[in-house]
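Asker: Just to be clear, the model below is a prediction. Sequence and coordinates:
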Amino acid sequence: MKNILVLGGTGTTGRRIARRLTAAGHLVRTASRNGGDLRLDLDDPATWAPALDGAGAVYLLEPEVRPGPDRQERIPGLVAEAVAAGVGRLVLLSAYGVGEAGDGHPLKAAEQAVRGSGVEWTVLRPGWFAQNFSESFWLSGVLAGTLALPTGDGRTPFVDAEDIAEVAAVSLTEDGHSGRTYQLTGPRAIDVAEAVDLIATATGRTVRHLDLEPEAFVDRMVAEGTPADFARLLTDLLVDVREGRGGEVSDGVERALGRPPRSFETYVAEAAAAGCWS
């Protein structure tokens, strides 16, 4: 029996996918640079073949999107090796806007490699994760009571990572998703101020959004130790929100799952109940 290999198996989407697949009775192996069932380092091709051995389907993601030597070649190289090893289905976590991005974007090359692989493929293009508020980039700001981001009153339809994981899981295991690109968003667009207001109401915490000018945000990140090129990249992505890009609601979750996407309010209620902001 072939297994399903989940890259980034300890991360935001990977661990949720692995949990779903395991609960459904599938043989799952998680892989990451550190942790997981297997070690797979995209910078070390020697780790690829052992991880791919016995895999029939693979969930792929590129964890590093800032420019770097040979970064565009990592996922294409892994895709080629996966197909040669007998993998018959690939699901790629991409991102909003990759379709319009230039060829220098590492996820552009990853999408092209998956589409040209000759096996079944599905591409997922989610917007901003709701879980940024509770598990990663913005959690410290929420806990401190002030989330400082250069987003102004720009609105975006935050998508719940649970929805991303469910779409990935069905794409890895069920027919009908091959050759599809799913734009994944929440059901409505909100701004960061409304998002933190909902968190404040659910938790009883005082949380506010402080709008920063983009250059001030770059300077703050650099002062905190973020490399300047990466600080600029992240700021540009947030400025897209500020300027109204990426605010469209898409039907990808409903197309894939036959139900509407989870609301931001549902995400907040469950994250609060789980103690994410305690």
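Answerer: Perfect, thanks for sending it.
Asker: only C-alpha atoms for contact and neighbour calcs from this point on.
Answerer: OK.
Asker: Give the other helices and strands that the host helix or strand of residue 30 contacts.
Answerer: Here residue 30, judged by DSSP states H and E, is contained in strand 28-32. If contacts are counted by 3 or more Cα pairs under 8 Å, 6 or more residues apart in numbering; DSSP states H and E, strand 28-32 sits against strand 3-7, helix 14-23, strand 38-39.
Asker: Ok, which of these comes nearest residue 158?
Answerer: helix 14-23 (17.4 Å; Cα to Cα).
Asker: Run through who's touching the closest one.
Answerer: 6-9, 27-30, 161-162, 165-166, 168-169 (Cα atoms under 8 Å, 6 or more residues apart in numbering).
Asker: how far does it sit from the chain's center?
Answerer: 15 Å (Cα atoms, centre = their mean, to the nearest Å).
Asker: Over to stretch 81-99?
Answerer: On Cα atoms, centre = their mean, the centre of stretch 81-99 falls 14 Å from that of its chain.
Asker: Can you measure across that stretch, start residue to end residue?
Answerer: 25 Å (Cα to Cα, to the nearest Å).
Asker: quick one: buried residues of that stretch?
Answerer: 81-83, 86-96, 98 (16 or more other Cα atoms under 10 Å).
Asker: quick one: the strands in the chain?
Answerer: Secondary structure of the chain (DSSP state E): strands at 3-7, 28-32, 38-39, 55-61, 89-93, 120-126, 146-149, 155-156, 180-184, 190-191, 208-211.
Asker: now the residue nearest to residue 218 when sequence neighbours are not counted: how far from residue 211?
Answerer: Spatial nearest neighbour of residue 218, chain neighbours left out: residue 231 (5.5 Å); criterion: Cα to Cα, 6 or more residues apart in numbering. Using Cα to Cα, residue 231 is found at 16 Å from residue 211.
Asker: same deal with residue 38?
Answerer: Taken as Cα to Cα, the span from residue 38 to residue 211 is 42 Å.
Asker: higher neighbour count, the two?
Answerer: Taking neighbours as other Cα atoms under 10 Å, residue 38 and residue 211 compare with residue 38 leading, 21 against 18.
Asker: Below is structure B, check it against A:
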Amino acid sequence: MDKYLITGATGNIGMYVVEELLSLEKHVKLAVHDVKKAKEKFTDKENIELVKFDFLDDKTFEDALEGIKGIFLVRPPELEHPNKDMLPFLEAAKEKGVEKIVFVSLLGVEKNPIVPHRKIESMIKVLGIPYVFLRPSFFMQNLNTNHREEIRDRDELYIPAGKSKTSFIDTRDIARAAAISLIDEKYRNTAITLTGKRAIDYYEIAKTMSEMLERKIEYKNPSLLKFRKERIKRGTPKEFANVMSILYLTTKLGIAKDINYDLEKIIGREPISFRQYVIDHKNYWIK
């Protein structure tokens, strides 16, 4: 049976990639930091193998890559230097004869040579490993992770996006696209931009969340500088606050508003709507 290595297997895309591949009757190997903790999360799943893995420890590469046909790859946010942090693993994958890497990249990365995702794409190409680069728009799930506390505790969306619109995408749809493109040979050596089915602004987001949560959620819309300062004050690490500020700047400039229909073509159905996402995740914001 073909076996696929999943990095970021407990994350908000990876865990759904695991589910999708299992539903397609594929064997998966989960690359995790803590095998014991991950085992508790996936205890009732068959066709799963857990292996201790760390991008910064090349001693973990051999076991992780043994018998692997393809890799689902995500970059840990804290790894900011791809040549040092990611290249050794990619070289090991090449040496092991991995047949495809599906990498979750970044929307608009082709226009931005500075971000780590662009450098990782380039490294994979130079190594000659067949690839699919998925370039998704903003995740809906950012609202139940990065912005969970402000919504739950303060009834606010503290986001500096102005009146701009964003073609939000549910990570469950990204995961389905990733699983399909990993096992289907018609997806090979290509980069695919993934968006939701419509672009919405944060005023509409606040309105929808207010309706679904049955309480007023207010969109605050601070300046970028005020946003960064307040996020750090609330406990966000300075480096991540900087990344968030840059991403919301791109939103404000209108880079995230475009939509296409490539996602629908891959997954064979309409993308999950924002309203459905809120319904499915209501418990995250209950006080």
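Answerer: Great, that's in hand. On a predicted model such as this, the values are computed, not experimentally measured, just so you know.
Asker: Which pair of the buried residues of stretch 81-99 of structure 1 spans the longest distance?
Answerer: 86 and 96 (29.6 Å).
Asker: picking that back up, are any of the contacts of helix 14-23 of structure 1 buried, and if so which?
Answerer: Applying 16+ other Cα under 10 Å to the contacts of helix 14-23 of structure 1 flags 6-9, 28-30, 161-162, 165-166, 168-169 as buried.
Asker: Next, format the residues you listed as JSON lines and append distance to residue 188 of structure 1.
Answerer: What follows is those, written out as JSON lines (distance: Cα to Cα, whole Å):
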{"residue": "6", "distance to residue 188 of structure 1": "29"}
{"residue": "7", "distance to residue 188 of structure 1": "29"}
{"residue": "8", "distance to residue 188 of structure 1": "28"}
{"residue": "9", "distance to residue 188 of structure 1": "29"}
{"residue": "28", "distance to residue 188 of structure 1": "33"}
{"residue": "29", "distance to residue 188 of structure 1": "34"}
{"residue": "30", "distance to residue 188 of structure 1": "32"}
{"residue": "161", "distance to residue 188 of structure 1": "15"}
{"residue": "162", "distance to residue 188 of structure 1": "16"}
{"residue": "165", "distance to residue 188 of structure 1": "19"}
{"residue": "166", "distance to residue 188 of structure 1": "19"}
{"residue": "168", "distance to residue 188 of structure 1": "21"}
{"residue": "169", "distance to residue 188 of structure 1": "24"}
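Asker: between the residues you listed, which is nearest residue 215 of structure 1?
Answerer: residue 161 (29.7 Å).
Asker: rewinding a little: the residue in structure 2 that the residue nearest to residue 218 of structure 1 lines up against: what's it in contact with?
Answerer: Counting by TM-score structural alignment, residue 231 of structure 1 lines up with residue 241 in structure 2. Contact analysis of residue 241 of structure 2 by Cα under 8 Å, 6+ apart lists 228, 231-232.
Asker: how close does residue 241 of structure 2 get to residue 224 of structure 2?
Answerer: 10 Å.
Asker: which helix in structure 1 runs the most residues?
Answerer: helix 228-242 (DSSP state H).
Asker: average offset between that one and structure 2?
Answerer: Mean deviation of helix 228-242 of structure 1 from its aligned counterpart in structure 2 after superposition (mean Cα distance after the TM-score superposition for structure 1): 2.0 Å.
Asker: Buried residues in that helix, which are they?
Answerer: Going by 16+ other Cα under 10 Å, helix 228-242 of structure 1 has these buried residues: 230-232, 235, 238-242.
Asker: Show me how far stretch 223-231 of structure 1 is from its chain's centre.
Answerer: That offset, for stretch 223-231 of structure 1, works out to 21 Å (Cα atoms, centre = their mean).
Asker: what do you get for stretch 39-58 of structure 1?
Answerer: For stretch 39-58 of structure 1, the distance to the chain centre is 20 Å (Cα atoms, centre = their mean).
Asker: Compute the first-to-last residue distance for that stretch.
Answerer: Terminal residues of stretch 39-58 of structure 1 are spaced 15 Å apart (Cα to Cα).
Asker: and stretch 170-180 of structure 2, which stretch of structure 1?
Answerer: So stretch 170-180 of structure 2 sits over residues 160-170 in structure 1, by TM-score structural alignment.
Asker: ok, the spatially closest residue to residue 104 of structure 1 that is not a sequence neighbour - how many residues close by?
Answerer: Taking Cα to Cα, 6+ apart, and ignoring the residues beside it in sequence, residue 104 of structure 1 has residue 72 as its nearest neighbour in space, at 7.8 Å. Other residues lying near residue 72 of structure 1 total 21 when counted by other Cα under 10 Å.
Asker: likewise residue 215 of structure 2?
Answerer: Residue 215 of structure 2 has 11 neighbours, counted by other Cα under 10 Å.
Asker: What is the aligned counterpart of it in structure 1?
Answerer: Under TM-score structural alignment, residue 215 of structure 2 pairs with residue 205 in structure 1.
Asker: for that match, what are its contacts?
Answerer: 145, 199.
Asker: likewise residue 267 of structure 1?
Answerer: Counting by Cα under 8 Å, 6+ apart, residue 267 of structure 1 has contacts 130, 160.
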